[in-house]
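Asks: I would like to see how this sequence folds:
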Amino acid sequence: MDEEALGSPLLGPAGFHESPSRRSLWDWLNGPPVPSDDPPRVTNTLLVPLELFPSQLKMRYPYRIRALFLCAYIVIWFMMNYAIMYPHLIRGPHLDDERIVTLSCTGDGYFWRGKNQACGLLGRDCVPERGEEVIIKCPALCDRGWSYAARPVGTEMVKYRQGDSYPCSSAVHGGVLSPFSGGCVKIKFTGVGLSFESKKGPHGTNWSVGFPSFFPSSFVFEPLNESISGCHDPRFIILILNILLGAPVMYLAGGLVGYWTSLVAGFWTILLVLDPPFIVNSDEDTAQLISNGFAKFLPLCFVLHVLWTAGCKRTLTDGSPLAKLLLWYPLFWVGSANVITFDRIPIDRMRIDDIKQMPGSVLAIIVVIPLIIACVALQAFQIWKAGKLIKYAKAYVTIIVGLAVLSTLPNLGLRIHHYMIGMLLVPGTGTRGITAYPLQGLLLGLLLSGVARWDFASVVETEVSLLRGEAGTSSAPPPGFQFNGTHVLWDVPEHPPSNLPGYSLIVNDVEFWVGEDTSFNVERFLKHADVVFFRVALSALHGDDRGDYTRAATIINGTWIPPEDGVS
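Replies: Alright, predicted model coming up:
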């Protein structure tokens, strides 16, 4: 019996030929009449041998030989990493008669614990002795030793720039250290500083924050004559080495082997050297760092297995070896190296306040958002060609609705971390077209960098955690205060909190006095400086409880300049 009498899947019932124009809108949205989802085809005569070489190698050598060679290769790869990292991570820099302290770019509060009352009255819990010297080891990338939470420095609220004279950032700003390799430098504490001039630094560090008054602690950099092994940061060496050594595996091995080899190498590269979650200062810290890595790695492996099943398997299994090597693999490392790629774009968080405060943020968003939309549109077209658009649309609409519901939870704010972007969008790259390779690699890299550095952070966070230590978390607003020529005086609140019966006075960003009086004589400060900054808050008489502080009021040569509105 002929086909027309029976009917067919393409023509419909016998005797009825359905025209493509008569397909319903629903059918059209789901995909073309004949879906297609084929891997990229290499037709260039020069590239065809490279495209076929991995399959020819598999046919020539049995599985056991290839597996043995891969194991030996990975062992050699591991030993090369170990040899480079040993002086940095295992042995650490050291001298027989001088201590060496490893710091982050922002100092970890090692010399100065923080703002306001963190260092106690007169800063006595933090101020090193005059003449004390210490050698510090600084990591790479300290040209961006930024404060991501607004910190008061005089009348300024410093955010998204170097602040508080972080030692390692200051060393880069002063041209003593390179932001690419870090290194060791000797600090000498010089006691009270009378004024701190704003200066422009190299490596794009721009102008430092000036402070035209006294401060109880200052330091200078001294020449470091000794040659100390293990001072330079190996992150760029390790990164380049692992990219180069991982490329042959991604090119020659099957999709599953290349997938897991790249992801395992990427995760530990990020966690140990590229963007570690904390600084290693001892053998115990090294053990803790490795423990921290495995605490994240095991659940991450489950997520990566799910993503392999949900999308990556279709893209990488029997896909184009050259597309994996030239598209998937480079973009994977671009995402993994987020600390030196996307973190350099002036976008912190998609919050209105952050966008307003971060220089260049608006322009960056104007450029980045259309690129993201274009990538989404191109991949959506590939999904449509594969006949799966409605299936994916249902899944992502459900996710968006779920996030919208979470955003309404009381006292919580929605926070989409970049690891979540990778985790949620990777399934959407589960096609075989050419666009899937770079997008999938990039998203997996972002997933790794987010988890390795920040763990599986929550999608909803309290408003306090979103402030990242900024003022505004206290329920006790500061009192108003004035100046009468000799004293600063503050208003008595009508209903002060029972746990904050007193007042705290900050002079030049250091807590100077705590008590129950409603005024304080400041003549002694005005005799020694032309400019003095004052802030006040409600305070406990014993302990560290404080309300929010005012912004800084300034007395310049006896002239009172009241504080701006807001808290610090």
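
Asks: from here on, contacts and neighbour counts on C-alpha atoms
Replies: Will do.

Asks: helix, strand or coil for the residue nearest to residue 354 when sequence neighbours are not counted?
Replies: With sequence-adjacent residues excluded and distances taken as C-alpha to C-alpha, 6 or more residues apart in numbering, residue 354 is closest to residue 348, at 6.9 Å. Under DSSP: H, G, I helix; E, B strand; the rest coil, residue 348 falls in the coil class.

Asks: Report the separation between residue 348 and residue 362.
Replies: 11 Å (C-alpha to C-alpha, to the nearest Å).

Asks: Now do the shared contacts for the two.
Replies: Shared contacts of residue 348 and residue 362, defined by C-alpha atoms under 8 Å, 6 or more residues apart in numbering, comprise residue 355.

Asks: Give the burial count for the residue nearest to residue 354, as a bare number.
Replies: Using other C-alpha atoms under 10 Å, residue 348 has 15 neighbouring residues.

Asks: who's in contact with it?
Replies: Residues 354-355, 358 are the ones in contact with residue 348 under the rule C-alpha under 8 Å, 6+ apart.

Asks: Next: residue 303.
Replies: Residue 303 neighbours (C-alpha under 8 Å, 6+ apart): residue 423.

Asks: roughly how far apart are it and residue 276?
Replies: Residue 303 is 21 Å from residue 276, by C-alpha to C-alpha.

Asks: what does stretch 262-274 contact?
Replies: Taking C-alpha under 8 Å, 6+ apart as the rule, stretch 262-274 contacts 234-236, 238-239, 242, 246, 250, 276-277, 289-290, 293, 297, 333, 336-337, 339, 445, 448-449, 452-453.

Asks: I would like a ChimeraX command selecting only the buried ones among those, please.
Replies: Per 16 or more other C-alpha atoms under 10 Å, the buried members of the contacts of stretch 262-274 correspond to this ChimeraX selection:
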select :234,235,238,239,242,246,250,276,277,289,293,297,333,336,337,339,445,448,449,452,453
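
Asks: Out of the contacts of stretch 262-274, which sit inside helices?
Replies: Counting by DSSP state H, those place 235-236, 238-239, 242, 246, 250, 289-290, 293, 297, 333, 336, 445, 448-449, 452-453 in helices.

Asks: ok, which stretches of the stretch 251-400 of the chain are helices?
Replies: Using DSSP state H, counting those that start in this stretch, the helices of the stretch 251-400 of the chain run over 255-269, 283-307, 313-316, 321-323, 329-336, 352-357, 361-385, 389-406.

Asks: for the ones you listed, which one sits closest to residue 503?
Replies: Among these, the nearest to residue 503 by C-alpha to C-alpha is helix 352-357 (29.7 Å).

Asks: List the buried residues of the closest one.
Replies: Buried-residue list, helix 352-357, by 16+ other C-alpha under 10 Å: 354-355.

Asks: could you say what helices and strands that helix packs with?
Replies: helix 361-385 (3 or more C-alpha pairs under 8 Å, 6 or more residues apart in numbering; DSSP states H and E).

Asks: let's see this one next to it:
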Amino acid sequence: MHAGVISDARGGCGMVTLIGEYYSFFPGRGGEDIKSLGFDSHFPMSFTIHPALTGHGQCPQMEMKTFRSLLPTVLLTFGISLLTTSATILWFTSFLTIFIHVGLVSDPPNVAGPSDTILPQLISILFERLLPATFVSAVLFWTCSRSTTLRAIPASGNLEKTILWLGSLWIGALSNFTLESWIPLSRLSAHDLSQQPGAVAALVAIVAVITVTVAYQAYSFWLERRVLPYLALYSFILGGIAVGAIVSISGLGTLELRIHHYVLALLLLPLTSIQTRPALVYQGLLLGLFINGIARWGFDSVIQTAEALRRGDGLFGTSLVPAVDGQPLVYLATEVSELWSIAFKWKEVNDTLAALMPQVGERGREEADKLQGVSVMVNDVERHRKFFAEEALEDQVFRWERDPRVVTTPEYFRFAFLGEDGRSMDYSGVGTWFGNGTWSAGPGFY
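Replies: As a prediction, this is how the structure comes out:
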């Protein structure tokens, strides 16, 4: 997309060409207004992207692929909604059709493997999640909609019902194209709120909207004299959230409270069990969020460990990084060799822990017991990995060489411990070996 070869709307295809080691990447603005960062050093492997071939062997165009797959499903659900006055038929046909569409087409879960195994994997995951989700959907229907929101809507109201309830349902179910592109907030955990730009402001805005919505719905329930049962229900729910928050704040077992967007939908759906136009909108939107959350991610715990909350190469939150024993030794060209080199030694793990005890506390001591080795990255590419069973940390030496006639750019070094399963923990800050041979350690390197 940045290279302008494909677009978000029409897809497309192109050709990737490996070009080997490459130096100095420049910042720029490309297709879809995507900005790229510059990098003033090198990577061992790089690639370029070109438009598709023309003439013989031309790549097939995939214009509006998402729209073409979405249109029949939307027309099917809208047709059923316009033709039926049965709340049961509307609810379950919409739920099943949209759940299958999300799980297979619009926001399928991540799977890997040969292309001929991907669809079977998606179908397997879909039915694994569909059966329990359908049970939850049935409970929601009987408690929140059957005798309240969707009850006895006459045929003359089918168009209005379709636009308000079903339209909102599709917006929620396609939240990866709608809400997620508008709201910079993916998960309600303290770590994610601190890491995502604009997340706090988005959360404040969402809380304000929810507060106004809840107040209006509470007023509607008060007019129908149904406030007390719902006050009892939400007192119980808020009590459970408070317990989860206390567990998270106390750090008991390194557990954190995580309110998934589908959990938020479940918490708010009882407030839509009233037949008003706003309730139709709220209920459709919340049911769509529930469908999207389960079809895409599956059911998950609301009390999770920090490890379970990590995404991909996200931070572990560890306090320990390997401490360099003194300054690295830099060797410039000599009569024997024209290569420059830099060598690092590390302190013993317990020495590192002792120096950091005021900062890391007992949790740091627990982390130290799980450390199995050390990893070194140069320019964000791992260049060294050795376990303590092979050689103690204080006996290891990492030496890096370069040819000053070829490499005139800075190189960046970061260190990390290896955990119990051999995965690297959080890396240190950056140390820089400049093109002229001088060395500088950045914050958090030692």
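
Asks: what TM-score do we get after superposing?
Replies: Once superposed, the chains reach a TM-score of 0.80 (TM-score structural alignment, normalised by the length of structure 2), with 394 aligned residues with a C-alpha RMSD of 2.7 Å.

Asks: Return the residue of structure 2 aligned against the residue nearest to residue 354 of structure 1.
Replies: Using TM-score structural alignment as the criterion, residue 348 of structure 1 maps onto residue 186 of structure 2.

Asks: now swap in residue 323 of structure 1 and tell me
Replies: Under TM-score structural alignment, residue 323 of structure 1 pairs with residue 160 in structure 2.

Asks: Based on its surroundings, how many neighbours for its match?
Replies: 16.

Asks: Could you do residue 69 of structure 1 as well?
Replies: As a measure of burial, residue 69 of structure 1 has 12 neighbours, counting by other C-alpha under 10 Å.

Asks: Check for me that it belongs to a strand.
Replies: No. Looking at residue 69 of structure 1 with three-state DSSP, it is helix, so not inside a strand.

Asks: which residue lines up with it in structure 2?
Replies: Using TM-score structural alignment, residue 69 of structure 1 lines up with nothing in structure 2.

Asks: ok, now how distant is residue 69 of structure 1 from residue 431 of structure 1?
Replies: 31 Å.

Asks: Repeat that for residue 315 of structure 1.
Replies: Counting by C-alpha to C-alpha - residue 315 of structure 1 and residue 431 of structure 1 are separated by 6 Å.

Asks: For residue 343 of structure 2, which residues are in contact?
Replies: 328-330, 397-400.

Asks: and it, that one's in a strand?
Replies: Yes. Using three-state DSSP, the assignment for residue 343 of structure 2 is a strand.

Asks: Give me the spatial nearest neighbour of it, chain neighbours excluded.
Replies: Of all residues not flanking residue 343 of structure 2 in the chain, residue 399 sits nearest, at 4.3 Å (C-alpha to C-alpha, 6+ apart).

Asks: I'd assumed that neighbour was in a strand, is it?
Replies: Yes. Counting by three-state DSSP, residue 399 of structure 2 is located in a strand.

Asks: so who does it touch?
Replies: Contacts of residue 399 of structure 2 by C-alpha under 8 Å, 6+ apart are 341-344.

Asks: Structure 2: which residue goes with residue 52 of structure 1?
Replies: Residue correspondence to structure 2 (TM-score structural alignment): residue 52 of structure 1 is left unmatched.

Asks: Kindly report the same for residue 369 of structure 1.
Replies: Match for residue 369 of structure 1 (TM-score structural alignment): residue 207.

Asks: ok, now how distant is that match from residue 87 of structure 2?
Replies: 31 Å.

Asks: out of the two, which sits in the more crowded spot?
Replies: Neighbour count, other C-alpha under 10 Å: between residue 207 of structure 2 and residue 87, residue 87 has more, with 19 against 12.

Asks: The more buried one - nearest residue in space that isn't next to it in sequence?
Replies: Nearest non-adjacent residue to residue 87 of structure 2 (C-alpha to C-alpha, 6+ apart): residue 150, at 5.5 Å.

Asks: From residue 86 of structure 2, how far off is the one you found?
Replies: According to C-alpha to C-alpha, residue 150 of structure 2 and residue 86 of structure 2 sit 8 Å apart.

Asks: Which of these two has more residues huddled nearby?
Replies: Neighbour tally, residue 150 of structure 2 and residue 86, criterion other C-alpha under 10 Å: the higher count belongs to residue 150, 25 against 17.

Asks: In three-state terms, label the residue minimising distance to the centre of structure 2 for me.
Replies: Taking C-alpha atoms, centre = their mean, the centroid of structure 2 lies closest to residue 311, which sits 5.8 Å from it. What three-state DSSP gives for residue 311 of structure 2 is coil.

Asks: Now check structure 1 for the residue matching residue 11 of structure 2.
Replies: Alignment note (TM-score structural alignment): residue 11 of structure 2 maps to residue 182 of structure 1.

Asks: Show me which strand runs longest in structure 1.
Replies: Longest strand in structure 1, counting residues (DSSP state E): strand 531-539.

Asks: per the alignment, residue 304 of structure 2 corresponds to what in structure 1?
Replies: Taking TM-score structural alignment, residue 304 of structure 2 has residue 461 as its aligned residue in structure 1.

Asks: what residues are up against that match?
Replies: 412-415.

Asks: Residue 284 of structure 2 - nearest residue in space that isn't next to it in sequence?
Replies: residue 169 (4.1 Å).

Asks: looking at it, the one you found is touching residue 280, isn't it?
Replies: No. Taking contacts as C-alpha atoms under 8 Å, residue 169 of structure 2 lies outside contact range of residue 280: 9.5 Å.

Asks: can you give me the strands for the stretch 451-568 of structure 1?
Replies: Using DSSP state E, counting those that start in this stretch, the strands of the stretch 451-568 of structure 1 run over 460-462, 481-483, 487-490, 502-507, 510-515, 519-521, 531-539, 553-556, 559-561.

Asks: Deepest-packed of those, please.
Replies: A comparison of these by mean neighbour count, using mean count of other C-alpha atoms under 10 Å, puts strand 531-539 on top with a mean of 26.

Asks: Mean deviation, that strand versus structure 2?
Replies: In the superposition with structure 2, the average deviation recorded for strand 531-539 of structure 1 is 1.9 Å (mean C-alpha distance after the TM-score superposition for structure 1).

Asks: Any chance you could list what contacts that strand?
Replies: With C-alpha under 8 Å, 6+ apart as the criterion, strand 531-539 of structure 1 contacts 154-155, 212-213, 476-479, 481, 499-509, 514, 525-526, 545-557.
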